[in-house]
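Enquirer: here you go, sequence then predicted model.
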Amino acid sequence: MFDTVLVANRGEIAVRVIRTLRSLGVRSAAVFSDADADARHVREADTAVRIGPAPAAESYLSVERLLEAAARTGAQAVHPGYGFLAENAGFARACADAGLVFIGPSAEAIALMGDKIRAKETVKAAGVPVVPGSSGSGLSDDQLADAAREIGMPVLLKPSAGGGGKGMRLVRDAERLADEIAAARREARASFGDDTLLVERWVDRPRHIEIQVLADGHGNVVHLGERECSLQRRHQKIIEEAPSVLLDEETRAAMGEAAVQAARSCGYRGAGTVEFIVPGGDPSSYYFMEMNTRLQVEHPVTELITGLDLVEWQLRVAAGEPLPYKQGDITLTGHAIEARVCAETVSIKEGARGFLPSGGTVLRLREPQGDGVRTDSGLSEGTEVGSLYDPMLSKVIAYGPDRETAIRKLRAALAETVTLGVQTNAGFLRRLLAHPAVVAGELDTGLVEREVDGLVSADVPEEVYEAAAAVRLEALEPREEGWTDPFSVPSGWRLGGTPKPVGFHLRVQEPVEYVPRGTHALTGDTVSVTLDGVRHTFHRAADWIGRDGDAWHVRDHDPVAASLTGARHAGADSLTAPMPGTVTVVKVAVGDEVSAGQSLLVVEAMKMEHVISAPHAGTVAELDVTPGTTVAMDQVLAVITPVENAAENSASHSAEEEK
């Protein structure tokens, strides 16, 4: 076993790897960018090295700086985690050239399976069924569009060099192919440094099932059962479980053997995952999608049902140990399910429901552990969550003797999860787990998108405003002992008149004027309110309150100031940033005429693109950003003057010129 291992990653996966290193008595060396100088993984490691400024390209993606860190800490091996350089063949090769053991497969296996086009050809030759799609690499935009039309709509555009749903685009309308190909290339280039795409047939209402494999350097390969990963949003998994309710023992064995053959076809070593797309109505018709040559985010559910520590076996295999298991030794016991807690806020506009990256400072943190519950996290109170890295903050995992128990435990654990100061999706995940289709195991990759309207609400419960008002009332209470000026007490008292209720102008989602009508009890970190005989208790921290995984940022609202701000662009429409991030594309200039729905700008945050479109036909009156501009949430990006106003302004301008 190694003496020191460099963990070339950050966040919850770095903390997770460090935990196993500590259990094995191996010294851990962390790396950090300027943004992570006080991060949890840095504090928990035995030693840590700064590797550069906040942008990932100058720190976590810098092979040179990571190798320098390994040399400075005396590491013999490097664990890449997942994301960043985990599936980068050049990094694996550079580690080997530097005399370091890369804890993962060979550079050749990474390169082969990292190229989805070559990977499909390789496993197909080994007898593994693959999804029908384009052939050949380096296809031009026109060739991709031709292949899509030949396959038949709908199709899925996929980056050849990456995973995690980044750059994937489902296209149902052939007229949208050009725009979607361009967008997919941008995302692929930003995420993986490679914009090569392929196109595959889209299977309607598919299930996403993956098989965990483990291989050593002595020719032994076993699979550790499957994980159901069909609950996704924008092609990214949000809830995973093991085993899948879809598979019977015969299908499980067949898919497991196909995964083993896929691993053998590339000379695989270490822990890896073979992903399949499965028609929900015919689980025996499964197709290979890709192989992830690294540890998966969802590996804990496999650990809980097998009793194996996958990070430990990555280390042991990398150190040259043979697997002591044959396939018959692997047993699956009980059920495990995982939810990915991400920094996200629900965007509700004109009836549409969507999710956007969020950020902020973690003011209060509570993460459940024990009694069949595990939380893998990189958070601590005071953590700054920015827009530079992936939005996933933690994973909450529950285990039980059966699926019903595991789901019930996970819902309870999500209700106990508190992350005040940063909006997360914990409450949404809790509601999703109660959806009848999820409870029944009737899953597919489109379920979340179809049902999202019923899982988020534009309405803020009255008790939230009541709790917010209770906190504001407490702040107004006089702190000095002795005589109290009655005019300073927030009681509504007035000379010679009936007390007037104290009202508050508050903003949670939309501004309201709220007059409290219940009773309140406040402690240091909770606030309880009773309305109509029902008591509601919230966690609190500064101007945040939360319960059952949901959190609300409560701000004072000044209607006069808001009115003045709104008057700035009378007769026009300001387009604002929906999230903190960076403007990557600007397609218009001041004076351009635009049509309703036309794409004008692209803002990127946490590896996600958001297209800013014209709300109506008009003229670009102002444009306050250029490519590369860093923007804050709600910052004005552009102003579009509606058609009728543009015509009026033009006529007025002409009249002035005639004078």
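Expert: Looks like it arrived, so ask away.
Enquirer: every contact and neighbour count from this point should use C-alpha atoms.
Expert: Fine.
Enquirer: do you know how far Glu108 is from Thr273?
Expert: 17 Å (Cα to Cα, to the nearest Å).
Enquirer: okay, the two: which has more neighbours?
Expert: More crowded of Glu108 and Thr273, by other Cα atoms under 10 Å: Thr273, with 26 against 16.
Enquirer: give me the three-state assignment for that one.
Expert: Following DSSP: H, G, I helix; E, B strand; the rest coil, Thr273 is assigned to strand.
Enquirer: that one against Val297, yeah?
Expert: No. Contact criterion Cα atoms under 8 Å: Thr273 and Val297 do not qualify, at 10.8 Å.
Enquirer: what helix or strand is Thr122 on?
Expert: helix 116-125 (DSSP states H and E).
Enquirer: can you give me the strands for the stretch 1-150 of the chain?
Expert: 4-7, 27-33, 47-52, 77-79, 101-102 (DSSP state E, counting those that start in this stretch).
Enquirer: need the winner for burial among those.
Expert: Among the strands of the stretch 1-150 of the chain, strand 4-7 has the highest mean neighbour count (mean count of other Cα atoms under 10 Å), at a mean of 27.
Enquirer: and here's the other structure:
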Amino acid sequence: MTPSPVSPPPADTSTWPFDTVLVANRGEIASRVIRSVRALGLRSVAVYSDADRGARHVLEADVAVRIGGDAPSDSYLSIPAVVDACRRTGAGAVHPGYGFLSENAAFAHALDAAGIVFIGPSVHALDIMGDKIRSKNHVAGFDVPVVPGVAEPGLTDEDLLRSAGVVGFPLLIKPSAGGGGKGMHDVHRPEDLPEVLGTARRVAARAFGDDTLFLERLIERPRHIEVQVLADNHGTVIHLGERECSLQRRHQKVIEEAPSALLDEATRLRIGQAACNAARSVDYTGAGTVEFLVSDAAPDEFFFMEMNTRLQVEHPVTELVTGVDLVEWQIRIAAGEVLPMTQTDVVLTGHAVEARVYAENPEAGFLPSTGTVLALTEPTGEGVRVDSSLVPGGTVSSSYDPMLAKIIAWGADRGQALDRLDAALAGTVVLGVDTNIEYLRLLVNDVDVRAARLDTTMIERKLPDLTFRRVSSGDLALAAVLLVEAEPVTPGHSPWHRGDGFRLGTARPREIALEVDGATTTVRLQRADGTWTARIGDTTVDVRVDGYGVTIDGLRRRRQYRVDGDTVWLGDAGWSARLRRPGRRDLLDAALSRITRDEGSADPLVRSPMPGTVVSVSVEDGATVQAGDVLVAVEAMKMEHQLTAALSGVVRLSLKPGDLVKAQQIVATIEAAPEIDAPSPPAPAPISSPTSSSTEGNAA
């Protein structure tokens, strides 16, 4: 069983300077904070944008206040709107969660001016630690080792280009403000640096309102280890052990665990002391995290990266191995209470692992997904915890970060924790939105992960060899049957009103076209005695769907399913698939497209793979482009996607920054020019660079 919580003395909230806490955030972290606010007997206030009107955190709070439109700048990032919501609801304190305004010194200033308690560190700590350049230079004087690099305020692109030679390649571009991997880019060749700097500045400006960048030497195949600190207003600073966060994709954490399997006790003591030194150097109060790079080859060496002056996404693994409710102590410390524990009271028991569930499609380049939650099952069981933003019927919007939930498991040892996490992921069902659950299960069961052979580049190396489950003939047959059986029944008993292929003699087979991952397959169905026989090419499959479930070729199958108009969602043990019945217009367009170009040649139409906002246009209408040239960058779910030309020719487009695009909308057309058109390679997948986490915000 999980460790018993450290039992703090009961809180006497009658003496506190506030009795109502406003949670200035959304999604799973807002719901998680509300739990601890209620457990303390305080009144909770949620804020929401138009897109979040029916969100889970809104339903769970005692009071909810609308603060603006869908765009974060109009709502969750609006300091005046949040302060006004405090005044309207009588909230005497604000918990910022993570991301959005959680590390914004101007926000803390505004709350202080309004007489509202900020549940976080002082403005002094925010000012120093909120700027990566300043924090790195600052902690170097307090016995905290730092990564070599060039970190000075106000560096221009020209300054950075000149400094790159001194830093050396490969190097890492980092934004001075914010965190969570947003705006961070590896650069291995000098010729790539100018273009990547432009992308990094755009991302940093949008995510943090500050495009200041600096450079660090890229430590290849490092381990990312962070230390949780907790400090009160009376001089006590302790750490609650470390977390291993090395399983990342493009600097965005995917799976985290506590404690790290890498560190021995001596190193754990030293890295914990360094974290406390960093916290003391700014008179830190509340919960914070100090992040380090640790060499896998030399695990006794570690380098300071940054301090996150807020709660972390992965805080539950620390809570599970220590029994300490970090959110409760954030609130109690903000109310003036003294930490009753010392460093010797902190004991790490067992092991905990967390996986982040995202609305994204790993097989399609991790494109974020939007939609409505049609079916939802969240796991339970011994040692299992779920922090979630999901509700049945809830909408996953393109306005925010794609993180939907966190599945966390505790075990007596690392192996049991991973086994429980795998089982919990297998028991998680989310239909209506593409998710990364199958991908998470593949990672959890990877031989190197099981052996704790981790580093921050491991996922990128493993991705090409990950084998995802494909849609089978049985899945196609089941989807076709579900679509047919979901068709509305026309009144009347005349055979002319029936859509079952009736004719004299043998019934005509029903033909159902199904589109999966861009490919269309025809399923031919005939029914006899309640069982459908499906023919897919040369394969025959028998399907029966009844009150007992799904039977395929005589075997009962564990299929979760939902039919949504012309789309069928199937799910099984963490795997899910979306099968769509294309309309006649879709089939005609596809046929015409095949007729008008040579077989195997690249498609001249450039489509946005998802709904979003145009953030940059790299070429002018009528310009000559080469295959692979970037044409347009579209932002969706706080990620930037660069759309490229699939062939050489003359580009036709009419978009401008700020324009909204729909999924599969044509954003550009390439008119092939014979004199420059060479045999074209397959269309490259959209390039995605994580830039934000609205639920999670700054997740590093």
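Expert: That came through fine. From a predicted model like this one, the values you see are computed outputs, not experimental measurements.
Enquirer: got a TM-score for the pair?
Expert: Superposed pair, TM-score by TM-score structural alignment, normalised by the length of structure 1: 0.93. Supporting alignment: 638 aligned residues with a Cα RMSD of 2.2 Å.
Enquirer: among the strands of the stretch 1-150 of structure 1, which is nearest Asp248 of structure 1?
Expert: Set against Asp248 of structure 1 and scored by Cα to Cα, the strands of the stretch 1-150 of structure 1 come closest in strand 77-79, at 35.1 Å.
Enquirer: hang on, the earlier thing: and the helix holding Thr122 of structure 1, which residues are buried?
Expert: In terms of neighbour count (16 or more other Cα atoms under 10 Å), helix 116-125 of structure 1 has its buried residues at Lys116, Ile117, Arg118, Ala119, Lys120, Thr122, Val123, Lys124.
Enquirer: residues touching the residue opposite Thr457 of structure 2 in structure 1 once aligned, list them.
Expert: Structural alignment (TM-score structural alignment) places Thr457 of structure 2 against Gly446 in structure 1. Listed by Cα atoms under 8 Å, 6 or more residues apart in numbering, the contact set of Gly446 of structure 1 reads Arg205, Pro206, Leu231, Gln232, Arg233.
Enquirer: ok, which pair from the buried residues of helix 116-125 of structure 1 is furthest apart?
Expert: Lys116 and Lys124 (11.9 Å).
Enquirer: need the longest strand for structure 1.
Expert: strand 221-233 (DSSP state E).
Enquirer: superposed on structure 2, what's the mean shift for that one?
Expert: In the superposition with structure 2, the average deviation recorded for strand 221-233 of structure 1 is 0.6 Å (mean Cα distance after the TM-score superposition for structure 1).
Enquirer: what does that strand correspond to over in structure 2?
Expert: Under TM-score structural alignment, the match for strand 221-233 of structure 1 is residues 237-249.
Enquirer: centre of the chain to that stretch, how far?
Expert: 18 Å (Cα atoms, centre = their mean, to the nearest Å).
Enquirer: contacts for it?
Expert: Counting by Cα under 8 Å, 6+ apart, 222-231, 253-261, 268, 272, 275-276, 279-280, 317-318, 322, 342-343, 346, 348, 454-460 sit against stretch 237-249 of structure 2.
Enquirer: pull out the buried members of those.
Expert: Counted by 16+ other Cα under 10 Å, those give 222-231, 253-260, 268, 272, 275-276, 279-280, 317-318, 322, 346, 348, 454-459 as buried.
Enquirer: among these, which ones are in strands?
Expert: 222-231, 253-258.
Enquirer: coming back round to it: what's the helix holding Thr122 of structure 1 packed up against?
Expert: helix 107-114, helix 249-265, strand 287-292 (3 or more Cα pairs under 8 Å, 6 or more residues apart in numbering; DSSP states H and E).
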